[in-house]
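In: next comes the sequence, and after it the predicted model I'd like to discuss.
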Amino acid sequence: MLKEFKEFITGGNVIEFAVAVIMAGAIGAVVKGFVSNIVMPVVGMFMGDVSLADMKHVLSEAVVDASGKVTTPENAITYGAWIDTIINLVIVGFVMFMIVKSYNKMKKKEEEAPAAPAGPSQEDLLTEIRDLLSKK
């Protein structure tokens, strides 16, 4: 059983999967940074200099005691952050689509590569030998 596990874990599929998970995490982080730091400020500018991530619907206000300490935090639906997440999802999906599309295109080119031309057939070689012998 240990031998089977060793073969499984060192097999190509597991390693490829691990690389894919790490790459997806990295791509997700890059896209999240892109959306949060570049796209959303531009969207907010067109919405009247409003930060979309700060948009929310407050269900109940925060309760503050006499010393200014928050005793009960605010309860709010942060729909701006949800919109930010949806935009992240769409961009990550598009990036992954482009990666898979280019991988499939590259794989297709490898499959379509013409096979090396076959050498002369056995009959051609025998005919050539016969012709050479008949010239002597």
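Out: Perfect, thanks for sending it. Numbering: from 1, shown residues only.
In: CA only for contacts and neighbour counts going forward, please
Out: Will do.
In: element containing A76, please.
Out: For A76, the host element (DSSP states H and E) is strand 75-77.
In: got a list of contacts for that strand?
Out: Applying Cα atoms under 8 Å, 6 or more residues apart in numbering, the external contacts of strand 75-77 come out as K56, H57, V58, L59, S60, E61, A62.
In: tell me the first helix or strand C-terminal of it.
Out: helix 79-112.
In: can you list the buried residues in that next one?
Out: G80, A81, D84, T85, I87, N88, I91, V92, V95 (16 or more other Cα atoms under 10 Å).
In: before we go on, here's another structure to hold up against the first:
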Amino acid sequence: MIKEFRDFIARGNVMDMAVGIIIGAAFTAIVSSLVADIINPVIGLFTGGIDFTDKYLVLSGEVAAGTGLDAARESGAAIFAWGKFVMAVINFLIVAWVVFVLVKMVNRVKDAAVRKDAEPVTSTEPAAPPPPSAEALLTEIRDLLKERTA
């Protein structure tokens, strides 16, 4: 069983997946900071700082008007926190857009590198003449055979 576990861990796919998860966690922190610290404030400028996080409906129970979401939940009332859901959807769309743009940029750089590698190397020597056609080769062989027999 230990040997099987060692073989499983030693496979390249498992190691690639582990590296991907670690890089993904670090990348998540970068994207989250980009969204929270840079993009959301800019969007807030255009929307007048609208934040739906504390918007909710009271389904049952008593909650005083103007009470925050956390206090309303602590009061024991049944709360429909639609604002938090709206903000989660907005944040998801922003994160998805940022990831899309980053992946598109990485692919563009990767494609440029592949094209650069695929470009032929130009040399200063003249190109070799194209090989003779089959008809010319057959004619040359015929003539050589005639000279031999003559």
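Out: Arrived safely. Remember, predicted model here, so these are calculated numbers, not experimental data.
In: after superposition, what is the TM-score?
Out: Scored against TM-score structural alignment, normalised by the length of the first structure, the superposed chains reach a TM-score of 0.60; 112 aligned residues with a Cα RMSD of 3.7 Å.
In: before we move on, back to that, the strand holding A76 of the first structure maps to which residues in the second structure?
Out: Strand 75-77 of the first structure corresponds to residues 78-80 of the second structure when matched by TM-score structural alignment.
In: the matching stretch vs the first structure, average offset?
Out: Compared with the first structure after fitting, stretch 78-80 of the second structure deviates on average by 0.9 Å (mean Cα distance after the TM-score superposition for the first structure).
In: now swap in stretch 20-29 of the second structure and tell me
Out: By mean Cα distance after the TM-score superposition for the first structure, the fitted stretch 20-29 of the second structure averages 2.5 Å away from its aligned residues in the first structure.
In: for I77 of the first structure, give its distance to I22 of the first structure.
Out: 32 Å (Cα to Cα, to the nearest Å).
In: apologies, that question was intended for F8 of the first structure.
Out: 19 Å.
In: try A53 of the first structure
Out: The value you get for A53 of the first structure to I22 of the first structure, if Cα to Cα is used, is 27 Å.
In: settle it for me: which of the two has more neighbours?
Out: The neighbour comparison of A53 of the first structure against I22 (other Cα atoms under 10 Å) goes to A53, with 18 against 12.
In: how about the more buried one, what does it touch?
Out: Per Cα under 8 Å, 6+ apart, neighbours of A53 of the first structure: M40, T78, Y79, G80, A81, I83, D84.
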